[in-house]
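[1] Pasting a predicted model and its sequence here:
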Amino acid sequence: MNLYLVRHGESTGNVAGKIQGWKDFPLSNLGRDQAELVAEYFKELPLDYIYSSDLIRASETAEAIATRKNLSVHKWKEVREVHLGPFQGLSRQEIFEKYPDAASKTILTSGVEGTETIDELTKRCQYIVQQLQIAHKNNNVAIVSHGGFISIFLMYLIAGDQWHTLHRPFQIGNTSISHIEWPKNRRNPIFHYVNRTTHLVTEAKLNSNMRLL
């Protein structure tokens, strides 16, 4: 199985500097452009199925890819962003003012009441891997999700249930792509790349060159 993890395009929540979690924000104008660029990236790649978080910023991004590939988007709530409860809709500064203890921890696993727990996140990751292995062992699959959850899922693929005990080094940009493969007859995955955004860099260079003409 080849698995492509894609973060959604820039959302209006990103623009406003809000911690989003499960709070729904649509794509910004730039985010819609980014979605078209990542869809173009997938144009020549084999893809059999597309799954998406049911939050609008992810599903809008997934629809752009699906349109280019003539596929349907299957919404899957299990790949939503981390549920951040009382943090959702606040800026980081507002969170640290209201919850000072969170400043010394990662927001994603702060342990603050009302946020998704490490145990709940671990069970989500377990379930996703199990379902993918059952249904798509020989397929090429894209999942459009969110930066926080993708970074945790990658850690789970590396360290299993102990993912939370290790430093989480991944930076996951808007519409970045991470490619993981489970080769036939091998239990453990291999990582081809993480956080690839060359589709955005190429476009930025083209726009810059056009302004110079």
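    Sure, I can see it.
[2] all contacts plus neighbour counts: C-alpha atoms, from now on.
    OK.
[3] Could you check how far the residue nearest to Glu63 when sequence neighbours are not counted is from Pro86?
    Nearest non-adjacent residue to Glu63, counting by C-alpha to C-alpha, 6 or more residues apart in numbering: Val73, 6.5 Å away. Separation of Val73 from Pro86 (C-alpha to C-alpha, to the nearest Å): 30 Å.
[4] ok, and what's touching the helix or strand harbouring Glu36?
    Per DSSP states H and E, Glu36 falls inside helix 29-41. Contacting residues not belonging to helix 29-41 are listed as 8-11, 60-62, 64-66, 68, 174-175, 199-200, 203 [C-alpha atoms under 8 Å, 6 or more residues apart in numbering].
[5] and those, which are buried?
    8-11, 60-62, 64-66, 174-175, 199-200 (16 or more other C-alpha atoms under 10 Å).
[6] now, which of these sits nearest Asn188?
    If you rank the buried ones among the contacts of helix 29-41 by distance to Asn188 using C-alpha to C-alpha, Thr175 comes first, at 25.5 Å.
[7] The closest one and Gln93, how far apart?
    25 Å.
[8] ok, now His199?
    Taken as C-alpha to C-alpha, the span from His199 to Gln93 is 32 Å.
[9] sorry, back to before: tell me the contacts of the residue nearest to Glu63?
    Taking C-alpha under 8 Å, 6+ apart as the definition, contacts of Val73 comprise 49-52, 59, 62-63, 66.
[10] tally of neighbours for Gly114?
    11 (other C-alpha atoms under 10 Å).
[11] swap that for Leu55, sorry
    Neighbourhood size, Leu55 [other C-alpha under 10 Å]: 23.
[12] Put this next to the previous one:
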Amino acid sequence: MQLLLVRHAESENNAKPVQNRVCDPSITARGRLQADCLGKWMSGLAIDQLITSPFLRTLETTRSILQHAHAPPRRYPVSVWHDVFENGGCYHGHHEKNFAGASGLSASAIESFFQEIAAQFPDREPPPLTLDPEIDESGWWGGKNRELPEEMQARSQAVIKRFEQTFSQQPGVEPLGEQENPVVVLIAHADFLREMLSQMLAGRVAMDAIGPIPNTSITSLQWSATGWKLTSLNSVTHLPPRLITGHQAMLS
């Protein structure tokens, strides 16, 4: 499996002071340009599975990838995973004294989002869409308390194992897509991607030396029986310099 870890485009929260942030922001005008560049670059890939967090900023980044698909979009099957959200979950407030759980988008809201994308291309078969069963009408977060750091670490471990078990070639199991080495793309968030990388590359890469993860940057890893191998880190070659953001501080 080749796994591409992609941070979402610049969100409105990335461009605001902490005290003005909201629980589930859209991407900014600059973020839409970033996502457009990302979508154009990814149109040249034969993607076997596209996975996204249920946050609005990751869905909007995913939209640009689907809009730029030149081949039949069935090569871009989409899954919305409930467990690849950003550190903390979906919540209101900016300080531990005023944190309050938010609901997050519901299953029907996410389905409508992708239906609107499909409606833009009536001559195309819409890509298959799968939502984790944990995402229901109460919202994917459901108003829970803010996630603790140790909970994110455990969740990251579970997500890594989920990738390994879902997309590795197993005896008697058909490979994903036409390739035995499927290309899988995850659109997620800076802090969560950093936690994933720290666990996947533990003992081999010093995370303190990696630096921030820019918006729409692409990190590529290869999975085999010997474990994870880093093949590229935080690439932003698809972006002009004026569109590179998130490289000076770690923001969600």
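    Okay, I see it. These numbers come from a predicted model, not from an experiment.
[13] Give me the distance between the very next helix or strand once past the helix holding Glu36 of structure 1 and the centre of its chain.
    Per DSSP H and E, helix 29-41 of structure 1 leads on to strand 49-52 as the next helix or strand towards the C-terminus. Computed by C-alpha atoms, centre = their mean, to the nearest Å, the chain-centroid distance of strand 49-52 of structure 1 equals 12 Å.
[14] Could you tell me where stretch 112-125 of structure 2 falls in structure 1?
    Under TM-score structural alignment, stretch 112-125 of structure 2 has no counterpart anywhere in structure 1.
[15] In contact with the closest residue to Lys23 of structure 1 other than its chain neighbours, which residues?
    Closest residue in space to Lys23 of structure 1, ignoring its immediate chain neighbours: Gln88 at 6.3 Å, by C-alpha to C-alpha, 6+ apart. Gln88 of structure 1 is in contact with 18-23, counting by C-alpha under 8 Å, 6+ apart.
[16] As JSON lines, those residues with distance to Tyr41 of structure 1, neighbour count and secondary structure would be great.
    Listed next are those as JSON lines, based on distance: C-alpha to C-alpha, whole Å; neighbours: other C-alpha atoms under 10 Å; DSSP: H, G, I helix; E, B strand; the rest coil:
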{"residue": "Lys18", "distance to Tyr41 of structure 1": "28", "neighbour count": "20", "secondary structure": "coil"}
{"residue": "Ile19", "distance to Tyr41 of structure 1": "28", "neighbour count": "19", "secondary structure": "coil"}
{"residue": "Gln20", "distance to Tyr41 of structure 1": "26", "neighbour count": "23", "secondary structure": "coil"}
{"residue": "Gly21", "distance to Tyr41 of structure 1": "27", "neighbour count": "24", "secondary structure": "coil"}
{"residue": "Trp22", "distance to Tyr41 of structure 1": "27", "neighbour count": "16", "secondary structure": "coil"}
{"residue": "Lys23", "distance to Tyr41 of structure 1": "28", "neighbour count": "17", "secondary structure": "coil"}
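[17] ok, which pair from those residues is furthest apart?
    Lys18 and Trp22 (11.7 Å).
[18] now Asp24 of structure 1, nearest residue through space, not along the chain?
    Leu55 is the one closest to Asp24 of structure 1 (C-alpha to C-alpha, 6+ apart), at 5.9 Å.
[19] measure that neighbour to Tyr4 of structure 1 for me?
    Counting by C-alpha to C-alpha, the gap from Leu55 of structure 1 to Tyr4 of structure 1 is 18 Å.
[20] I figured Asp54 of structure 1 hits Glu81, correct?
    No. Using C-alpha atoms under 8 Å, Asp54 of structure 1 is not in contact with Glu81, being 9.8 Å away.
[21] Which strand or helix spans the closest residue to Val18 of structure 2 other than its chain neighbours?
    In space, and not counting its chain neighbours, Val18 of structure 2 is closest to His94: 6.3 Å by C-alpha to C-alpha, 6+ apart. Under DSSP H and E, no helix or strand contains His94 of structure 2.
[22] quick one, strands of structure 1?
    Ranges of strands in structure 1, per DSSP state E, are 2-7, 49-52, 73-75, 140-145, 177-181, 190-196.
[23] Hmm, Phe192 of structure 2 is touching Asn87, no?
    Yes. With contacts counted by C-alpha under 8 Å, Phe192 of structure 2 reaches Asn87, the gap being 5.9 Å.
[24] any shared contact partners between these two?
    Met152.
[25] Report how many residues lie close to Cys44 of structure 1.
    Wrong residue type there; residue 44 of structure 1 is Glu, not Cys. 10.
[26] Stretch 38-49 of structure 2: how far from the chain's middle?
    On C-alpha atoms, centre = their mean, the centre of stretch 38-49 of structure 2 falls 14 Å from the chain's centre.
[27] okay, how far is it across that stretch, tip to tip?
    Across stretch 38-49 of structure 2, first to last residue, C-alpha to C-alpha, it's 16 Å.
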